[in-house]
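Q: Let's see this in three dimensions:
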Amino acid sequence: MNRTNDYVLELEQNRILSIDILRAIVMILMVLDHTRSSWNGGTGIDPTDIVNTYPALFFTRWITHFCAPIFVILTGMSAFISKKYHSKSNKLCFSLLFKRGLLLILLELTVLSIFWGGTVLQVIWVIGVSMIILSILQFFPSRLVGLLGLLIISFHNLIPEFQSSDLFSNLLLSILHQSRVIKISSQYEIMVLYPLIPWIGVMAFGYSLGEIFFWKQSSRVKFLKITGLIFIALFIILRIFNIYGNPVPFQVQDSFVFTIISFLNLEKYPPSFLYLLMTIGPMFLMLIFLERFKPQENNPFIIFGRTPLFFYIVHLFLILFVSATFRDILGYDTIHFSLSLIYTYIVWVIMLVLLYPISKYYYNLKFIKKLRWTKYL
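A: Down below sits the predicted model:
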């Protein structure tokens, strides 16, 4: 049996194929979101602005809300699984997580800033910092780490908004919990889209969940089902009665569709408690469903799911290249188009078709040839 088959067998034996597939799904949806912002962004309509949006645009954006929370929580899960399965010491895990975290922060501040057109602290940045925090937290019992993460997820909305005249204080507040654009000078600003506090909690919670993949299947499925249903039920109850968990309350609208839109329209920057309940709850049920699948080694869900960072970087610049090319051909002045939403879906499919052979080539380098540098991507 070749090394690739050995690798796939190892995944099956450790019941983490579901994680790979789910990671691939959210990455595919992520491509949809970034394609939409490039190809449909020129309309000037915020998909979550209930006054100006329309259902197709809103739900195209809404389905991609699952990407960041699930990706971050799966990163935490994978850290625990890797530590336990390979019997890594706390010291070794500290080193690996800390170095990996620094690399991600560096990538966000350098390579990825080219795509964003400036310093934008997004998901790669917050994963990097969360990994550094997790490198310390993993010295403690996993269930204690999970409890801490759950407390942060549940109660971070109680932190009030602050505004300071001091530049450093404003920057610190934004980095910790308030999404803002901070003007450093007349020519330089930092946009903080992903404040740290909620996301650190999500990764810590995910780390503790890695333990369930070493349980018997029946126990794991029971836990996932009960936890998923509790999260979903709590979200529905809190949202209907506007009890807690989101800065903008739910309101009944003139039509049923827009009432649903109002119900699902939750704050992402930073992610509210209800936003996290809405996205994480279904994830538990998805993991149960995905355990039934055993895809072959060349399946896109394996290829994409096992090359996440490489896929992320490549898809951004592929979108940039394709968008710039069509901008020139069609004579648009900006990178954002105001074409019909249908073009978003056409280009999305084209992007995925192009990304598959590129990601597969890198997959072969990483898991068959096992080139040393690939462990960092």
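Q: For the rest of this, base every contact and every neighbour count on C-alpha atoms.
A: Noted.
Q: residues in contact with the residue most central in space within the chain?
A: Nearest residue to the geometric centre of the chain (Cα atoms, centre = their mean): Ala68, 1.9 Å. Residues near Ala68 by Cα atoms under 8 Å, 6 or more residues apart in numbering: 26, 123.
Q: so when I look at it, I'm seeing a helix, right?
A: Yes. Read with DSSP: H, G, I helix; E, B strand; the rest coil, Ala68 is one of the residues of a helix.
Q: For the stretch 51-200 of the chain, which segments are assigned as strands?
A: In the stretch 51-200 of the chain, the strands defined using DSSP state E, counting those that start in this stretch lie at 119-121, 180-183, 189-192.
Q: Just say which of those strands is most tucked in.
A: strand 119-121 (a mean of 21; mean count of other Cα atoms under 10 Å).
Q: Give the other helices and strands that it contacts.
A: On a contact count with 3 or more Cα pairs under 8 Å, 6 or more residues apart in numbering; DSSP states H and E, strand 119-121 meets helix 90-109, strand 189-192.
Q: Sticking with the residue nearest to Leu151 when sequence neighbours are not counted, tell me its helix or strand.
A: Computed as Cα to Cα, 6 or more residues apart in numbering, the closest residue to Leu151 that is not its neighbour in sequence is Gly201, at 7.6 Å. Using DSSP states H and E, Gly201 sits within helix 196-209.
Q: ditto for Val221
A: Using DSSP H and E, Val221 sits in helix 217-240.
Q: list the buried ones in the following helix or strand past that helix?
A: Next helix or strand after helix 217-240 toward the C-terminus (DSSP H and E): helix 256-264. For helix 256-264, the neighbour count (16 or more other Cα atoms under 10 Å) marks 258-259, 261-264 as buried.
Q: Between helix 217-240 and helix 256-264, find me the angle.
A: 110 degrees (axes from the mean of the first three to the mean of the last three Cα atoms, to 10 degrees).
Q: which residues touch whichever helix or strand comes after helix 256-264?
A: The helix or strand immediately downstream of helix 256-264 is helix 273-290, counting by DSSP H and E. Helix 273-290 is contacted from outside by 18-19, 21-22, 65-66, 69-70, 153-157, 221, 224-225, 227-232, 234-235, 238-239, 245-246, 266-268, using Cα under 8 Å, 6+ apart.
Q: Before we compare anything, build this one as well:
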Amino acid sequence: MGDAVMSEDLLADTATGPIRTDAARRLDMIDLLRGLVIVLMVLDHTRDYMHLGALAFDPLDLDKTTPLLFFTRWITHLCAPTFTFLAGVSIFLQAARGKTGWPLSRFLLTRGLWLVVLEISLISFGFNFAVPFFFLQIIFAMGVSMIALAALVWLPSRVILLLGIVIVAGHGLLAGVSMDSLTATGQILWRLGMQPGGLGVVPGMSVYPVIPWFGIMCLGYGLGPIFAMEDLSRRRAITLLAAGLILLFLILRLPNLYGEPQAWAWQANPGLMLMDILKVSKYPPSLDYTLITLGLAMCLLLALTHLPKLFQAPLLAFGRTPFLTYLLHIYMVHVAAILVGLAQGIPPAHFTNFLGDPSRLAADAYGLTLPAVYGVWLAILVLLYPISNAYARYRMRHRNWWLSYL
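A: Next comes the predicted model:
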């Protein structure tokens, strides 16, 4: 996710390691959460590329899924909104440390452009192993959002918070806009900004339209002052924020009041009913989706600091090197899928242009059981950890300008 998603630099002593200041503890809290969602993201992409049913049905389809498959997919809903929210928080913390005005705007412009370029090149290729194909996901949405935020960081944080609330709460009201009423250029812009889908004559698809995710980044920036508080006050404020987000989700979702286009219905048993209530829209992110995912993310933010150090270590390594870990895992998952395919007698060519034409793999009946997918996921994390940990240590002891781009 790049250093635009990184927050403060660790205060480090090359001989003794990190200095345990409140700023360092705040950074650990953020990096632990970011590391966890990277772990979940690797799980999601491993399932996407290797599960037997990945090309056959939506794992959230209550008529076809199982509870384990449903929650394997559902828990990964936390990834994109948490990354985007924490990016906004990190940008605010940079401003709080004195990087304001043009230096901050320039940082956001260059970092945003860098993320966009990487999304349409190395990242899209890593997912698809074919060009040209533009697979515009969360990195693209975050990059464009940073460019937009570069023009807004001159405003008070409460103004940006209000803008974020308006976008997150209100963008769903535009869901009824008909694509047929737009010109060809207008349709592409609408796909990029508001509604996922194909890009017309441009090969590829927009999966994460920018405007709703920009709203989530504005929320992170606007709520950034919470993360600048001293430790006890910060924890109290995050607790209240988590409770408020989850309570508002329940108020809106249980009576099917507002904020989610897919109404839930009474089911045959409580388990199915719970899954139906939690089945909220990610593409684009509905208000209810944003409330429950960020609410749970704030709960995890508080809980992860109580983990034993043994379990914190890999999360910190991943959380402190988000972009490198993200980029590496894409290629590792795709290559692992090819190896699994070879073991099942499927030619590697069927894994190229996978996103543009998944029919070949669908016809091959390719894939692993869900327990096997979990095994591959853990193996990929084991391979990633020493690389991420080594790079995290290197970053803590060096201040080269190029490190902020990788």
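Q: related to what we said a few turns ago, the helix holding Gly201 of structure 1 vs structure 2, average distance?
A: Aligned to structure 2 and superposed, helix 196-209 of structure 1 gives a mean residue distance of 0.8 Å (mean Cα distance after the TM-score superposition for structure 1).
Q: buried stuff in the lengthiest helix in structure 1?
A: Ranked by residue count, the top helix of structure 1 under DSSP state H comes out as helix 341-367. For helix 341-367 of structure 1, burial by neighbour count (16+ other Cα under 10 Å) applies to 341, 343-345, 347-349, 351-352, 355-356, 359-360, 362-363, 366-367.
Q: residues contacting Asp44 of structure 2?
A: With Cα under 8 Å, 6+ apart, Asp44 of structure 2 has these contacts: 72-73, 76.
Q: out of those, which ones does structure 1 keep as well?
A: Conservation of those in structure 1, assessed by both residues aligned by TM-score structural alignment, their matches' Cα atoms under 8 Å: retained contacts are 72-73, 76.
Q: quick one on the thing from earlier: looking at the contacts of Asp44 of structure 2, spot the one nearest Leu62 of structure 2.
A: Arg73 (12.4 Å; Cα to Cα).
Q: What lines up with the closest one in structure 1?
A: Under the alignment by TM-score structural alignment, Arg73 of structure 2 pairs with Arg61 in structure 1.
Q: next one: Arg397 of structure 2
A: Counting by TM-score structural alignment, Arg397 of structure 2 corresponds to Ile368 in structure 1.
Q: Touching, its match and Thr4? I think so.
A: Yes. Assessed by Cα atoms under 8 Å, Ile368 of structure 1 is found in contact with Thr4 at 6.0 Å.
Q: coming back round to it: kindly state which residue of structure 2 is aligned to the residue nearest to Leu151 of structure 1.
A: Gly201 of structure 1 maps onto Gly215 in structure 2, by TM-score structural alignment.
Q: count of neighbours near that match?
A: Neighbour count of Gly215 of structure 2, defined by other Cα atoms under 10 Å: 27.
Q: now do Thr305 of structure 2
A: Neighbour tally, Thr305 of structure 2, other Cα under 10 Å: 17.
Q: if I pick it, what's in contact with it?
A: 28-29, 32, 312.
Q: residues contacting Leu309 of structure 1?
A: Leu309 of structure 1 touches Leu377, counting by Cα under 8 Å, 6+ apart.
Q: What does it correspond to in structure 2?
A: So Leu309 of structure 1 corresponds to Phe323, using TM-score structural alignment.
Q: Would you confirm that Arg15 of structure 1 belongs to a strand?
A: No. Under three-state DSSP, Arg15 of structure 1 sits outside any strand and is assigned coil.
Q: now for it: what does it line up with in structure 2?
A: Checking TM-score structural alignment: Arg15 of structure 1 goes with Arg26.
Q: Its match: how many residues sit nearby?
A: What Arg26 of structure 2 shows, counting by other Cα under 10 Å, is a neighbour count of 19.
Q: got a list of what it touches?
A: By Cα under 8 Å, 6+ apart, the contact list for Arg26 of structure 2 reads 227, 231.
Q: got it, and Val221 of structure 1?
A: The neighbours of Val221 of structure 1, taking Cα under 8 Å, 6+ apart as the test, are Ile288.
Q: aligned partner of it in structure 2?
A: Match for Val221 of structure 1 (TM-score structural alignment): Arg235.
Q: swap in Lys84 of structure 1?
A: By TM-score structural alignment, Lys84 of structure 1 lines up with Ala96.
Q: what about that match, distance to Leu302 of structure 2?
A: 22 Å (Cα to Cα, to the nearest Å).
Q: Kindly report the same for Trp213 of structure 2.
A: 24 Å.
Q: So the two - more neighbours on which side?
A: Trp213 (28 against 19).
Q: The more buried one: what's its closest spatial neighbour, skipping adjacent residues?
A: Per Cα to Cα, 6+ apart, closest to Trp213 of structure 2 is Ala141, 6.5 Å.
Q: Stretch 24-40 of structure 2 vs structure 1, average distance?
A: Mean for stretch 24-40 of structure 2 is 1.2 Å (mean Cα distance after the TM-score superposition for structure 1).
Q: Please identify the buried residues of that stretch?
A: 24-40.
Q: again with stretch 137-151 of structure 1
A: Buried residues in stretch 137-151 of structure 1 (16+ other Cα under 10 Å): 137-138, 142, 145-146, 148-150.
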